[in-house]
Structure formats: C-alpha cells, structure tokens
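In: Below: sequence and its predicted model.
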Amino acid sequence: MKLPMKPAWKPASKSATVRPYLTALATAAALAVVPAGNAAASSPPVRDVCGTPKPGFARCLAQVRTDLHAGEGVRGPHAATASRAALPPGYGPAELRAAYGLPATGGSGQTVAVVEAGDAARAEADLAVYRTTFGLSACTTANGCFRKVNQRGDSAPLPPDQGWATETALDLDAVSALCPSCHLLLVEADQAAGDTLAASVDTAAAFGATEISNSYTAAESGPNASYADHYTHPGVAVVASSGDAGYGIPGVPAAYSSVIAVGGTTLARDPGTARGWSESAWQGAGSGCSAWVGKPAWQHDPNCPGRTVADVSMVADPDTGLAVYTTDGTGGTDAGWAVVGGTSASAPLVAAVVALAGHPARFPDASALYAAASGLTDVTTGSNVQGMDCGGDYQCTAGPGYDSPTGNGTPDGLGAF
C-alpha cells in the first residue's frame, strides 16, 4: 500500500495540516504493518521483551535474540574476533567505541537517568557483572555512582515488577558501555502508563539527571500529547526511542518536539573501509510523520507537515545487538548473557554520547543535531518498510542527507554533540 508523500490539500491550521494525515496513515497501518523481526526470513529469531501492552499503556522496545547463549558468538559479518572469544556474544564497549569513534573517557559530572516501568530487583547486581566482565569501574549505591528510586523519588517502596527488567538491564549496560564515568539513576514508574512515566521523567530531572533516556513508546493520541511538557527540562537532554515497527505512525515520547528521537541501524564490521564498520537503516527502526505535534522550526524535510521522527540513530538491529547481562529471565531471555537490540538500545547509547560530550544544555530539543549534521556519519542505505510503503520516499528509505529511519546519521566522534 502506497501513501501520498504530500498532502493534496491546503489546510487552514497546523492541526488541520497534520490530523487528516493521521487518518490515512492509521488506515494503512491497520492493514499493513507487521511486527519487527518477522519480515526477513534470514534474520535471527527475536522476542519482544515487553510484548503487547494494555490499551493506553506504553511498551518497552527491547528485542532479545533467542538463537544465542553465553559462550556463542554473533554470526556473520559482525562475528567476534578470536581475541574476543572469551567475552559474551554481542557488541561490548570496545566495539561500540571503535564503530563510532568515541573516547574511552569522559562524562565526569554527568548523570544519565533511565526511566522504566516496575522494579528490576537485581538491576544493581546485574550491572556489576556487566561492568566487571568488560573491565569497567564499579558503579554502585555504596560508591555513589548508582541510585534507584520510584517515580516519587523515594528508595522505598519500589513498584511491583512489570516485566521490564531485561529492558532495564539493556539501558544500564548500554550507558555503561559508552560512558563508564557517568553516574546512573534508575527511576521506576509504578506502571507503564503515560502519567506514571511522565512523572518519572520529572523525578529524574529533579534528582539531577543531565540526560534522560526513555526506551518505550505509546501511540499518539490526545491524552498522550498532553504529557509533552513533562519531557521538557532546561539543561537536560531528553532522549527517546523511535520504535521498532518500521515506517508508520510515530509514537510518543519520540514525537515530542523537545525530545531527541533516536532511530536505529544495522552495524556490521567492514574491514575493507577506512572506518572498519558499515551501517544501514534497520528494518525495524521507527519513523513517521506526527499528526499531533507541529513542525519544529529547525526541521525542514519537505513531505511531512508535522514533526518527523527520527533525528539521529545508532545500532538497534538485534542481529547486531549489544551484550547484556540479566538474571531476570523475563521477556524470553535465559538468565545470564543475552544479545539485545531494538531502538531500546540506540536511545541510551545516544544519551551516553551526549553525556560523554558534556553539553546537555545544547539539547533543549534536537535542533543542534540538524545544525551539526556534517559531524555525523550519514547512513545512505536500507529501508524500514514492513508492509507500509512510502514509495521510496525519505520517510522510509535511507539516502544521502536526512531520512526518517536514521535521521541525520550516527555519531562520528563527539563533534556533533
């Protein structure tokens, strides 16, 4: 099914501009969108950690590979080298730093918060295993590096488990991989509802977070649009995953104009290039044209009358996913090491890059990444079509310059940040 790339009408107001677009997009989505990870027969089997949420609730976006276990390596062009054979499968700190040209130090004085639903009871202990395995310094409650609170900012009582513990492990491990000197703040919402997650973002900012990562999405709607102000905090960079269902209706919080919306790529070793790595748009990377949020002044793509998702990207494909340690076992993971992807991986990675650069106040929104696009690696291949077809338009197809699946590109060092 192909959608028109430009509206054929001239509306009288911004809301009139974007909301008819939602009707056409929603109809196509209901008919055409298929779950991420099912479209390509050659892709490894994956399982969504959080499954289908209750109506009106958000879902986390972590996807776990089910074909790998501790001791096995990632297959194909991104396979581990012999020197890495003793480490868990999936990309770790060294590979991620090499792929994106990032320093091994930085982030002192930065606090990256990750917002989750429900309590991950063993989050700190699991984080310790990850950091010890990869030779990172300890980050604990005792040394002041790690803190866990509920959505009201209290250390107790913590909310009941909502099945997000593997998501929580991914977020903490991803930030640790790129910014081991950063402090970590885990804020646990009572449940995966719009108001509780929004309250948790406010708590993260109140507790001194300089970057706040949100690896979840909910459908755009009037009620969800009302939470946008909770994702706006002066001096704090707020980051959100673009989603894992490919091209279609974008979700929130990624569509809020104050948020850095993070898409996803497939990251592979490519020894024949100067970089040594190559990237293409991941088929699951969420992208789309908002029907509720107006076009920001700093966004100039031609075929979307509202806010376009995404702004920037990093690795998200579970086939080239991150090494994550969790003893939770929910979401289809075996307790222990797993390879995890989804834009749940790319969002905390971008938050960590912002923290490494140390200038979160530059990001009251994503505008700086448009002004500094030349400092990013442009991703020019790949598509996130999963049944809904945008006719080869930039909204679902990577190409030179800005495109929706990968935004302005991926980090090339810290220059753009």
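Out: Here it is on my side, so go on.

In: C-alpha only now, for contacts and for neighbours.
Out: Noted.

In: Secondary structure element holding residue 264?
Out: Per DSSP states H and E, residue 264 falls inside strand 260-269.

In: Geometrically speaking, which residue is the centre of the chain?
Out: For the chain, residue 347 is the residue whose C-alpha lies nearest the centre (Cα atoms, centre = their mean; 2.8 Å).

In: Can you say which helix or strand has it in it?
Out: Using DSSP H and E, the element containing residue 347 is helix 343-357.

In: Packing partners of that helix?
Out: If you count contacts as 3 or more Cα pairs under 8 Å, 6 or more residues apart in numbering; DSSP states H and E, helix 343-357 packs onto strand 111-117, helix 165-178, strand 211-214, strand 237-241, strand 260-269, strand 312-315.

In: Identify the residues contacting the first one?
Out: Strand 111-117 is touched from outside by 161-162, 164, 167-168, 171-172, 175, 182-192, 197, 200-201, 204, 208-215, 348, 351-352, 355, with contacts defined as Cα atoms under 8 Å, 6 or more residues apart in numbering.

In: Return a PyMOL selection command for the buried portion of those.
Out: Those of those that count as buried under 16 or more other Cα atoms under 10 Å are selected in PyMOL with:
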select buried, resi 162+164+167+168+171+172+175+182+183+184+185+186+187+188+189+190+191+192+197+200+201+204+209+210+211+212+213+214+215+348+351+352+355
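
In: Who are the contact partners of the closest residue in space to residue 359 that isn't next to it in sequence?
Out: Excluding the flanking residues, the one nearest residue 359 by Cα to Cα, 6 or more residues apart in numbering is residue 417, at 7.2 Å. Residues near residue 417 by Cα under 8 Å, 6+ apart: 353-354, 357, 359, 368-369.

In: what about 10 Å?
Out: Listed by Cα atoms under 10 Å, 6 or more residues apart in numbering, the contact set of residue 417 reads 350, 353-360, 362-363, 368-369, 372-373, 375-376, 411.

In: Compute the distance between it and residue 118, please.
Out: For residue 417, the distance to residue 118 (Cα to Cα, to the nearest Å) stands at 32 Å.

In: ok so, going back, which element follows the helix holding residue 347 toward the C-terminus?
Out: helix 367-371.

In: contacts for the following helix or strand past that following helix?
Out: Using DSSP H and E, the helix or strand that follows helix 367-371 towards the C-terminus is strand 376-377. With contacts defined as Cα under 10 Å, 6+ apart, strand 376-377 is touched by 100, 278-279, 312-313, 369-370, 401, 408-417.

In: alright, now check it against this:
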Amino acid sequence: MRTTTPDSPTARGRWRRLTSAAATAAATAAALVLTGLGTAPTASATPQTTTNPAAKVTWTTTPCATPTHKGDLTCDSLRVTGGVTAFERQRAARNGVTPKAGDTSAPSGYGPSDLQAAYGLTSAAASNGSGETIAIIDAYDDPNAEADLATYRAHYGLPACTSADGCFKKVSQTGSTTSLPSADSGWSQEISLDLDMASATCPNCNILLVEAKSASMANLGTAVNEAVKLGAKFVSNSYGGSESSSDTSYDSAYFNHPGVAITVSAGDSAYGTEYPAASRYVTAVGGTRLSSSSTGRGWTESVWQTSSTEGTGSGCSSYDAKPSWQTDSGCGKRMIADVSAVADPATGVSVYDSYGVTAGWYTFGGTSASAPIIAGVYALAGTPGSTDYPARYPYNAAGTSALNDVTSGANGTCATSYFCTAGTGYDGPTGWGTPQGVAAFTG
C-alpha cells in the first residue's frame, strides 16, 4: 500500500489531496478567501470549486479526486459547473446564440472534430485504428458506461461501439464480465470522460474498460496487467498519488510492458510530481490550455495553470530512474512530462454522463482528459514494436513538425526553470509538445 507521507517537496500538490477532508476544506477556504475566487466552503465541504476570473467559468473537482481510503490514488478530472467555455464562445460567435449557463442539454466543450483538427488527426482518425484496442483503467463500476458512450458517439456521428458488435467490453480487474466492482458515481464521471476522449481521437478503435475493485495502486495496477493480458496495446490511466520509495517495485509489477503504449496523467495540482506518471515505462501526459486562433494551425496552446495548487503537474522524480531516451541535464532521474494535450477546464472537452448526476452533457478538464487523448493518438499510429517502450517515440521526433511545441506559460515556481516553465524544445509542463498528426507516436 502506498504511503501517504510526502516524500519530497515536489509531492506537495498531491499530498494536499491525501490529507484529511477537514484539513483540505480548511486550506481551500483560506485560499478562496485570500484570492477572492469564491465563497469559502464549510469544514466538511468537498469537492473544491474554482473560478477562472478571465473566462468566468467555474468548475469543481470530481468526487474521485478525493481519496475514499488512506492510500487511495485519485482521479485527475475537473467538471465545469457554470460560465461560458471557450467552445461556447466560439459557437456563439458563429451562430449568434447566447449560451445558457449550466445547460446540460447540448455539448458545451470541444468535441471530436475540434480535437482532431487541433492535433492534425482528421485524416488518421477517419481511416486508422481498426483492430486496435485502447484499454481504460479506472476504479469501481460505472453501470451506465456503455449506454453513455453510445449517446456520445451517436451525437457526434462516430461509429457505434457496443458489446454486441464486439467493439466495447467491460471487465473487472480479474477479467470477469459479471463479477464487477461496486458502483461509484465519482469514478463513473471519470470513466465517461476517459471513454469519450478515447473515442474522440480514435473512433475506429475497440475499447476495453477494466474496472479495479478499489483505487489502491495494487488494484489499479492489477487492472493494468489484466488489460495487457487481454491484448490491449494502448492503456490509459487518469489517476495518481504522491511518489514513494515503493514506486520502483510498482514499476516492475505493473508498468513494465514492452510493446504496449501506457499513458498516465501528469496530475492536476500544478508543479509537482506524482506516480504512476513518474514511472520510467509510461508516457506522462501534461495539460494545456487550447484555444482557436488566426494562426496557420488555427489553434494555440499554453501551459494549463489556474492557481498555485491547480494546473498540470511536472517535475523531477525523487525515486524513478531516468529512461535512456531522456537527455535533459537538470534532472538526474525521471522527468515529467513527455507530451501533453488539452486539460484546462475553461477550454475543456464535452462528455456525456448519466450515473449519479443529472443525465446530460458536461464539460471536463484536468489531465484525465489529456491521457486518453494521447492513448488514442498512439492507437492511430499503429501497434508498437513488440520490444519497444513507446514512451520513447516522441523523443525520436523531438523538435520536428510532428509535435506542436508549447512555448508559453508555467505551472508554478521552481529553481530549475524548465521544470515548471514552458520554452522552446523540451519542458516539464508540456514535454515535447502536443500531437500534430501521428508521426511522433510511432516507432
């Protein structure tokens, strides 16, 4: 079981989430009062609500971002609760219809065509991915997962993906299709986000949802192993926790799978590291703010950061060895992240969800969105080499037009600038950048 003691200063963001609910609420209250971002919650209030003053968009951490038991890992997702998102502003500019705050009857975030256009995937998404399987790893059961996925895909004109046609399959961490974990409304929101983002980037891919019986590293790791056992070559993980001295053993037990592209969220607590993003065997995925622009690309990105405690994770691992393909000189161990994709809730993605909430369309952010997006890009690029660690693929393409170099923004303050500040070439918050097609994600 993972220790919940912060092992290094870089673990501070995640450690805040693993303290008691009362302490978390108290810290949140103080922060909100000092910054003027909202009304301070009561001592028992969770989750935390955040306001982006510039965009007047509000969002909240999803319930799975708060651990249920000591030692649990947490999801990296945030759900928009009010205001007008970037997508809605763009739509209003086109059709003159003023968005209604809180309306769940229609999508209010980026959809598949937006993400495919932003990341140069339109042609690949139309023709690639057939026969490939993306595994989504989450804790607990979402009873409505297949039905909600069907609603999302039908709305956007994506091909059906059901258990009846063999495209979709849901199993427990032991591979059972009937003995599933207990249901959880918080993790169900995470599951909907993950399934929809994998669909958005790779509409022709099969999807395998593997549900762990709890959010412990042991159970989530067992689910990763089960996904690989069942044949998935692309495995998305949108969760994390503070680093610990046990991480190297978790590496060998759960994440050392040559020939499999394993993506992991870099975290939502701003500058600081978390595991399993720190594993040397995975692709750590940071988060950006994605907006349309008049540039030739038509989009622009910067590092996602909302506050000193909210934004994409990054930094130098305290325990994991540096993989051979990382050559940055400031960090002697594993550096996070490798690549990135959209994660800012104010420029968030549309998700359909119905379990534990009013059935409808929601906008989500967090690096829980970016990890399955990148898993989908890997799947579009084709099956990895059987002895390859696909985390190295973007390094082979570093500095080329196959990646959008994100050069502005920061996720905190740090002694070594590139650990927390974007710049030309490699940096911690965004890695080598975001996809521009699939060339950077193939061997």
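Out: Here it is on my side, so go on. Please read all numbers here as calculations on a predicted model, not as lab measurements.

In: circling back: the helix or strand following the strand holding residue 264 of structure 1 vs structure 2, mean deviation?
Out: Downstream of strand 260-269 of structure 1, the next assigned helix or strand under DSSP H and E is strand 277-281. For strand 277-281 of structure 1, the mean deviation from structure 2 after alignment is 0.5 Å (mean Cα distance after the TM-score superposition for structure 1).

In: In structure 2, what range does strand 277-281 of structure 1 match?
Out: Residues 299-303 of structure 2 are matched to strand 277-281 of structure 1 when aligned by TM-score structural alignment.

In: The residue nearest to the centre of structure 1 matches what in structure 2?
Out: If you follow residue 347 of structure 1 across to structure 2 using TM-score structural alignment, you land on residue 371.

In: wait, what's in contact with that match?
Out: Residue 371 of structure 2 touches 76, 194, 197-198, 235-239, 262-266, 283-287, 339-343, counting by Cα under 10 Å, 6+ apart.

In: That one and residue 82 of structure 2, how far apart?
Out: Distance, residue 371 of structure 2 to residue 82 of structure 2, by Cα to Cα: 24 Å.

In: Can you get me a residue count around the aligned partner of residue 172 of structure 2 in structure 1?
Out: Under the alignment (TM-score structural alignment), residue 172 of structure 2 pairs with residue 150 of structure 1. Neighbourhood size, residue 150 of structure 1 [other Cα atoms under 10 Å]: 25.

In: Next, count neighbours for residue 374 of structure 1.
Out: Counted with other Cα under 10 Å, residue 374 of structure 1 comes out at 15.

In: Test my guess that it contacts residue 415.
Out: Yes: with contact defined as Cα atoms under 10 Å, residue 374 of structure 1 counts as touching residue 415 (8.9 Å).

In: what's the counterpart of residue 173 of structure 1 in structure 2?
Out: Aligning on TM-score structural alignment places residue 173 of structure 1 opposite residue 196 in structure 2.

In: Just the terminal-to-terminal distance for stretch 32-51 of structure 1.
Out: End-to-end span of stretch 32-51 of structure 1 (Cα to Cα): 19 Å.

In: got the buried residues for it?
Out: Neighbour counts using 16+ other Cα under 10 Å place 33-34, 36-37, 44-50 of stretch 32-51 of structure 1 among the buried residues.

In: cool, stretch 272-281 of structure 1 as well?
Out: Buried residues in stretch 272-281 of structure 1, counted by 16+ other Cα under 10 Å: 277-281.

In: Check the alignment and tell me where residue 55 of structure 1 lands in structure 2.
Out: Match for residue 55 of structure 1 (TM-score structural alignment): residue 70.

In: Onto which residues of structure 2 does stretch 299-313 of structure 1 map?
Out: Going by TM-score structural alignment, stretch 299-313 of structure 1 sits over residues 326-340 in structure 2.

In: And the matching stretch, end to end?
Out: End to end - Cα to Cα - stretch 326-340 of structure 2 spans 16 Å.

In: buried sites along the helix ranked longest in structure 1?
Out: For structure 1, the longest helix by residue count, based on DSSP state H, is helix 14-32. Residues of helix 14-32 of structure 1 classed as buried by neighbour count (16+ other Cα under 10 Å): 17-19, 21-22, 25, 28-29.

In: Check which helices and strands it sits against.
Out: When contacts are defined as 3 or more Cα pairs under 10 Å, 6 or more residues apart in numbering; DSSP states H and E, helix 14-32 of structure 1 packs onto strand 288-294, strand 306-309.

In: with structure 2 superposed, average distance for the longest one?
Out: In the superposition against structure 2, strand 288-294 of structure 1 averages 0.7 Å from its aligned positions (mean Cα distance after the TM-score superposition for structure 1).

In: next one: that strand to chain centre, how far?
Out: Mean C-alpha position of strand 288-294 of structure 1 versus that of the full chain (Cα atoms, centre = their mean, to the nearest Å) differs by 19 Å.

In: and which of the buried residues of helix 14-32 of structure 1 is nearest residue 127 of structure 1?
Out: Nearest to residue 127 of structure 1, judged by Cα to Cα, of the buried residues of helix 14-32 of structure 1 is residue 29 at 37.8 Å.

In: Now do the closest one against residue 240 of structure 1, distance only.
Out: 22 Å.
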